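Q: Kindly generate the corresponding structure for this input.
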Amino acid sequence: MKITAVTGDITEARVDAIVNAANSSLMGGGGVDGAIHAAAGPQLLGACTEVRRTQYPDGLPVGEAVSTPGFDLPASWVIHTVGPNRHRGESDPQLLANCLHSSLEVARLLEVESIAFPAISAGAYGWDMDEVAEVLVGAARQEADKPKNDGIAELRFVLFSESIALAFQNLI
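A: Below is the predicted model:
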């Protein structure tokens, strides 16, 4: 699995699946979550409502992942994961790593070949960008080193600024 980091808008990524840094309600929000919901169109909210009704009535737990179609996005799939919120005392790096691991488990079930990740838990969830980069790149390397990678050829971190992308690139 090739791991890269680029500056860009994840809603425009030409990959099979993008990862949404969702909140546990799956009903949209700010930042990456809001941008993905806006770009995917209103059908995404309907799909998330159905996931809540049928699979996660109490909300998606931190570190787990679930998929919906991408609707109006270039990506066929959106994989939603809830990052740990440092403001709520969720400061264990393993919770953040689990977001990547769980998202890739879902991606393998969907048989995607390429996937794009944002900087999960950075920003509103209070994690330092360098720590997010270290944890997520480390988790991606663990996945890439697995003997059987099940078809995921590319994991791309798509980050909204050059400085953030550089932090990821330096670790890759």
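Q: For the rest of this, base every contact and every neighbour count on C-alpha atoms.
A: OK.
Q: neighbouring contacts of whichever strand or helix holds Leu104?
A: Leu104 is part of helix 93-110 when elements are defined by DSSP states H and E. Contacts with helix 93-110, where a contact means Cα atoms under 8 Å, 6 or more residues apart in numbering, come from 17, 19, 62-67, 79-84, 115, 120-121, 132, 135-136, 139-140, 143, 150-152.
Q: Could you also give me the structure for this next sequence, so I can compare it with the first?
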Amino acid sequence: MGTIELVQGDITKIKADAIVNAANTSLMGGGGVDGAIHRAGGPEILEDCRKIVARQGGCKTGQAVITTGGKLPAKYVIHTVGPVYNSGKRGEDELLHSAYLNSLKLAAENDVHTIAFPNISTGIYHFPKDKAAAIAVKTVQDFLAHNDVVEKVIFVCFDDENFSLYQELLAQK
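A: Take a look at the predicted model:
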């Protein structure tokens, strides 16, 4: 079974086979972690995103696509679209679960052994951080229990609040 690591910092500096981008459906870059990954990775990431958009028209909420890592330390960027949190009654939990699960499946299909996740949907998409952390940890733990390709998942928290929430959840193992 794979391991889970928790770090606080900048996901664009993480050395892993792949990092996950909390993208928007257009895949054209945006604010928050999405903008930071596109800036740090350079134009190659956007070029790959444009090819994906030309082929399939963006990325739906809960789905994931893979591109080069460009200038990042990671070989790949897996772009996933988390849900915008509204009332919690519009399938947001299931969509967030799908975003993590589809990213992990895509990682395994591409022989990714180490993958780093940001806190998907907890920024401008306003998903409650405690609920989002619980969904992320459970989805990753369940996946690692039944998969032998992905060896390490790194949760990269940008802020203190998310870091504390993940620390608590991972201590309960």
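Q: tm score of chain vs chain?
A: The TM-score (TM-score structural alignment, normalised by the length of structure 1) is 0.93; 168 aligned residues with a Cα RMSD of 1.3 Å.
Q: ok, back up a step: PyMOL command for the buried members of the contacts of helix 93-110 of structure 1?
A: In PyMOL syntax, the buried subset of these is picked out as below (16 or more other Cα atoms under 10 Å):
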select buried, resi 17+19+62+63+64+65+66+67+79+80+81+82+83+84+115+120+121+132+135+136+139+140+143+150+152
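Q: And Ala153 of structure 1? What does it align with in structure 2?
A: In structure 2, the residue paired with Ala153 of structure 1 according to TM-score structural alignment is Glu151.
Q: For structure 2, which segments count as strands?
A: Secondary structure of structure 2 by DSSP state E: the strands cover 3-8, 18-22, 64-68, 76-80, 114-117, 152-157.
Q: how much space is there between the spatially most central residue of structure 2 and Thr67 of structure 2?
A: In structure 2, the residue lying closest to the centroid (Cα atoms, centre = their mean) is Val20, at 3.5 Å. In this view, Val20 of structure 2 and Thr67 of structure 2 are 10 Å apart by Cα to Cα, to the nearest Å.
Q: counterpart of Ser103 of structure 2 in structure 1?
A: Under TM-score structural alignment, Ser103 of structure 2 pairs with Ser103 in structure 1.
Q: Give me the neighbour count for that match.
A: For Ser103 of structure 1, the neighbour count with other Cα atoms under 10 Å is 26.
Q: Leaving out sequence neighbours, find the closest residue to Cys59 of structure 2.
A: Thr25 (4.8 Å; Cα to Cα, 6 or more residues apart in numbering).
Q: typo on my end, Met27 of structure 1
A: In space, and not counting its chain neighbours, Met27 of structure 1 is closest to Leu45: 6.2 Å by Cα to Cα, 6+ apart.
Q: Let me see the contact set for Ala140 of structure 1.
A: Taking Cα under 8 Å, 6+ apart as the test, what Ala140 of structure 1 contacts is 3, 100-101, 155.
Q: of these, closest to Gly29 of structure 1?
A: Leu100 (20.1 Å; Cα to Cα).
Q: Tally up the residues packed near that closest one, please.
A: With other Cα under 10 Å as criterion, Leu100 of structure 1 counts 25.
Q: What is the equivalent residue in structure 2 for Gly138 of structure 1?
A: By TM-score structural alignment, Gly138 of structure 1 lines up with Lys138.
Q: What's the separation between its match and Leu144 of structure 2?
A: Taken as Cα to Cα, the span from Lys138 of structure 2 to Leu144 of structure 2 is 10 Å.
Q: Look at these two and report which has more neighbours.
A: Neighbours per residue (other Cα under 10 Å) separate Lys138 of structure 2 from Leu144, with Leu144 holding more: 20 against 15.
Q: what about Leu165 of structure 2, distance to Gly31 of structure 2?
A: Distance of Leu165 of structure 2 to Gly31 of structure 2, given as Cα to Cα: 23 Å.
Q: correction: Pro73 of structure 2
A: 21 Å.
Q: So which of these two has more stuff around it?
A: Neighbours per residue, other Cα under 10 Å: of Pro73 of structure 2 and Gly31, the larger number sits with Pro73, 18 against 14.
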